[in-house]
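Asks: A predicted structure for the sequence below; I have some questions about it.
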Amino acid sequence: MSTFPLVVLVLALGAATVVAVMALTAIRGQQLGVVAVVDVAWGSGFVVVALVSAVVGQLLGPDSGDATFQRWFVLVLVALWGGRLAWHVRSRFNGEHAGEEDPRYAEMLGGSLAEVGLATAVKRVFVVQGTAMWLVSLPVMVGAVTDLTWWPVLVLGALVWAVGLAFEAIGDRQLTAYKAEPKETRPKVMDRGLWGWTRHPNYFGDATVWWGLWLAAGLASGWVVGLATVVAPVAMTFFIRNVTGAKLLEKKMSQRDGWDDYAARVPMFFPLPPGVKKSVSRG
């Protein structure tokens, strides 16, 4: 099969996969009475899309050794990131706040799921998340059915991905340890470790992971694929910084004692070492 019809096919199958994932997640959310379950599907959904894309590429795409290695290597990167994220969110979802709606989604819905109904939740959350998932997956989908052009870019992408995963995983672990401390003795605001570099190391890591995947799956497949799919990491960065992630969370966190001092010292998104004046970066 020639390249263009194959790209159209994998994008269509990717869209169908996303619809299936979000439909099942919406049903589960209705059963539990919360839409926050979509956060568990967020990481695992990307893995399913990457797997479908890799299978399509293996069956119909370029059969060179380089292309084969690239598509399965990228799948491994997505699976490590998405699997860890889904497991972390699921453990948090089943923790002390089990069954409670995430304040971010209550803000997006304008109330609880019971109050607004499933149709509103699908429109405001599941369709938005599904569209974002498909868009962000573009380099993974297209890269799976095209040939590898630049090995050095693939390696660079893996390194960038590793930096992002480290920020996300370490930041999550540090926050979990902080929450396990007695509320009476722990600081009012978490500002230790990577949280002293950026107010959202997990979200920054998320964005960095997808810039790495764009390099490894998109740009490594050539300039055309790279330019056609660069919207993916741009969209991921925009969404988690300005729409569903950091911005909504800060509305809640800004009510805590000590937050203003913390926000004055630590950048919102792009990290800076402690002690470096935040005026250097407005991230």
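Replies: Great, that's in hand. Numbers count the residues shown, from 1 in each chain.
Asks: use CA for all of it now, contacts and neighbours both
Replies: Fine.
Asks: excluding chain neighbours, give the residue nearest to residue 6 in space.
Replies: Of all residues not flanking residue 6 in the chain, residue 145 sits nearest, at 6.9 Å (C-alpha to C-alpha, 6 or more residues apart in numbering).
Asks: and that neighbour, what does it touch?
Replies: Listed by C-alpha atoms under 8 Å, 6 or more residues apart in numbering, the contact set of residue 145 reads 3, 6-7, 10, 53-54, 56-58, 60-62, 71.
Asks: let's go with 7 Å and repeat that
Replies: Taking C-alpha atoms under 7 Å, 6 or more residues apart in numbering as the criterion, residue 145 is in contact with 6, 7, 57, 61, 62.
Asks: next, the one to line up against it:
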Amino acid sequence: MAADLILSVALSVVAAAAVMAVTALVARRQGRVAVVDVAWGAAFATAALACGAGAAARDAGSPARSWLLVALVVLWGTRLAWHIGRRTARHDGEDPRYEKLLGGSLPEVGMGRAVRKVFALQGALVPLIALPVSVGVVLEVRWWPAVAAGALVWLVGIYFEAVGDAQLAAYRSRPRDQRPAVLDTGLWAWTRHPNYFGDACVWWGLWLAGGLASGWVAGLATVAAPAAMTWFLSEATGARLLEQTMMQRPGYPEYAARTARFVPRPPRRG
């Protein structure tokens, strides 16, 4: 069992490193770091496939649960990469978040800083956050109800992500003079970041199905994964960083005063 766990985690590390190395080369050629957002989902999908194949080759784990975990990660990662890829293809410049993080554009700060602060960091985070999957694919299931609960939470998360992204795309497709200053309808009336909240739910669902369903020890050993993802989405590079820019837009402070920042709740009136 220990050998299976070590191999699975190692495969996740190698897969993430390979994806980020290729992405760094693409970023250098394009002169912008924002391409890493497309690679984020792709790295998880690649890592999950590598772990699933490794478990199958060693006849480890519960095959039904193992391939369910792989399928959930691949579906999530592919959808995210496709969505962000379409969005970034319409913009040539750097994402302001990365300019703020790096202290300038990629040509100004150089690849060394970009590798240290973006590509290496995200390459290290992928195997950490994917721990419930790399562990779950090689262990036997102890609690199938936790697998079912995890799949349900994953579904809630993918709903918030996909529907929130679709609502935002529809809002942005309208001419500026024919749309409100702030999107405050649909899921965006309940949380200012439904896509980020959905992302967090996806990984809590995968922890339930992959980590906790394998037993208390596996659950406790992997709970840092969804906790780290939630912290990054809410407090680090996600919602909080984005809102530093959004709060400068007309109408956004008022929208923020009546709408939850992350966890959904009914909007305040008045």
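Replies: Okay, I see it. Everything numeric here is computed off the predicted structure, so don't read it as measured data.
Asks: any chance you could compute the TM-score here?
Replies: Overlay of the two chains. TM-score (TM-score structural alignment, normalised by the length of structure 2): 0.97; 270 aligned residues with a C-alpha RMSD of 1.2 Å.
Asks: circling back to that earlier point, in structure 2, which of the contacts of residue 145 of structure 1 still touch?
Replies: Retained contacts for the contacts of residue 145 of structure 1 in structure 2, judged by both residues aligned by TM-score structural alignment, their matches' C-alpha atoms under 7 Å, are 6, 7, 57, 62.
Asks: which one (most neighbours) among those residues?
Replies: Counting neighbours by other C-alpha atoms under 10 Å, residue 57 comes out on top of these with 26 neighbours.
Asks: follow-up on the earlier one: out of the contacts of residue 145 of structure 1, the closest to residue 16 of structure 1 would be?
Replies: Nearest to residue 16 of structure 1 among the contacts of residue 145 of structure 1: residue 7, at 14.2 Å, using C-alpha to C-alpha.
Asks: counterpart of that closest one over in structure 2?
Replies: Superposed on structure 2 with TM-score structural alignment, residue 7 of structure 1 falls opposite residue 5.
Asks: how about its match: what's its closest non-neighbour residue?
Replies: Counting by C-alpha to C-alpha, 6+ apart, residue 5 of structure 2 lies nearest to residue 135, which is 6.1 Å off, once chain neighbours are set aside.
Asks: and residue 103 of structure 2? What does it align with in structure 1?
Replies: Mapped onto structure 1 by TM-score structural alignment, residue 103 of structure 2 lines up with residue 110.
Asks: quick one: what helix or strand has the alignment partner in structure 2 of the residue nearest to residue 6 of structure 1 in it?
Replies: Counting by TM-score structural alignment, residue 145 of structure 1 corresponds to residue 138 in structure 2. Residue 138 of structure 2 belongs to no helix or strand when assigned by DSSP states H and E.
Asks: distance check, residue 138 of structure 2 against residue 44 of structure 2.
Replies: Distance check for residue 138 of structure 2 against residue 44 of structure 2: by C-alpha to C-alpha, to the nearest Å, it reads 17 Å.
Asks: list the buried residues for stretch 216-233 of structure 1?
Replies: 216-222, 225-226, 229-233 (16 or more other C-alpha atoms under 10 Å).
Asks: and the residue mapped onto residue 169 of structure 1 from structure 2, how close does it get to residue 196 of structure 2?
Replies: Aligned by TM-score structural alignment, residue 169 of structure 1 pairs with residue 162 of structure 2. Computed with C-alpha to C-alpha, the distance linking residue 162 of structure 2 and residue 196 of structure 2 is 11 Å.
Asks: the more surrounded of those two?
Replies: Between residue 162 of structure 2 and residue 196, residue 196 has the larger neighbour count (other C-alpha under 10 Å), namely 25 against 19.
Asks: in space, what's closest to that one - neighbours in sequence excluded?
Replies: residue 233 (5.9 Å).
Asks: among the kept ones among the contacts of residue 145 of structure 1, which pair sits farthest apart?
Replies: The two members of those with the most space between them (C-alpha to C-alpha) are 7 and 62, at 12.0 Å.
Asks: circling back: who's in contact with the match of residue 103 of structure 2?
Replies: Residue 110 of structure 1 touches nothing, counting by C-alpha under 7 Å, 6+ apart.
Asks: how about residue 242 of structure 2, what's its match in structure 1?
Replies: Mapped onto structure 1 by TM-score structural alignment, residue 242 of structure 2 lines up with residue 249.
Asks: okay, and that match sits in which element?
Replies: Per DSSP H and E: helix 246-253 holds residue 249 of structure 1.
Asks: I'd say residue 138 of structure 1 and residue 230 touch.
Replies: No. Counting by C-alpha atoms under 7 Å, residue 138 of structure 1 stays clear of residue 230, with 8.6 Å between them.
Asks: how about stretch 253-267 of structure 2, aligned to which bit of structure 1?
Replies: Using TM-score structural alignment, stretch 253-267 of structure 2 pairs with 260-274 in structure 1.
Asks: which of the residues in the matching stretch are buried?
Replies: Applying 16+ other C-alpha under 10 Å to stretch 260-274 of structure 1 flags 262, 263, 265, 266, 267, 268, 269, 270, 271, 272, 274 as buried.
Asks: dump these to JSON lines, plus secondary structure and distance to residue 186 of structure 1.
Replies: Below are the buried residues of stretch 260-274 of structure 1 laid out as JSON lines (DSSP: H, G, I helix; E, B strand; the rest coil; distance: C-alpha to C-alpha, whole Å):
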{"residue": "262", "secondary structure": "helix", "distance to residue 186 of structure 1": "15"}
{"residue": "263", "secondary structure": "helix", "distance to residue 186 of structure 1": "18"}
{"residue": "265", "secondary structure": "helix", "distance to residue 186 of structure 1": "19"}
{"residue": "266", "secondary structure": "coil", "distance to residue 186 of structure 1": "19"}
{"residue": "267", "secondary structure": "coil", "distance to residue 186 of structure 1": "22"}
{"residue": "268", "secondary structure": "coil", "distance to residue 186 of structure 1": "22"}
{"residue": "269", "secondary structure": "coil", "distance to residue 186 of structure 1": "23"}
{"residue": "270", "secondary structure": "coil", "distance to residue 186 of structure 1": "25"}
{"residue": "271", "secondary structure": "coil", "distance to residue 186 of structure 1": "23"}
{"residue": "272", "secondary structure": "coil", "distance to residue 186 of structure 1": "23"}
{"residue": "274", "secondary structure": "coil", "distance to residue 186 of structure 1": "20"}
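Asks: touching the one helix or strand residue 100 of structure 2 maps to from outside, list them.
Replies: Take DSSP H and E as the rule and residue 100 of structure 2 turns out to sit in helix 96-102. Helix 96-102 of structure 2 is contacted by residues 33, 105, 114 when judged by C-alpha under 7 Å, 6+ apart.
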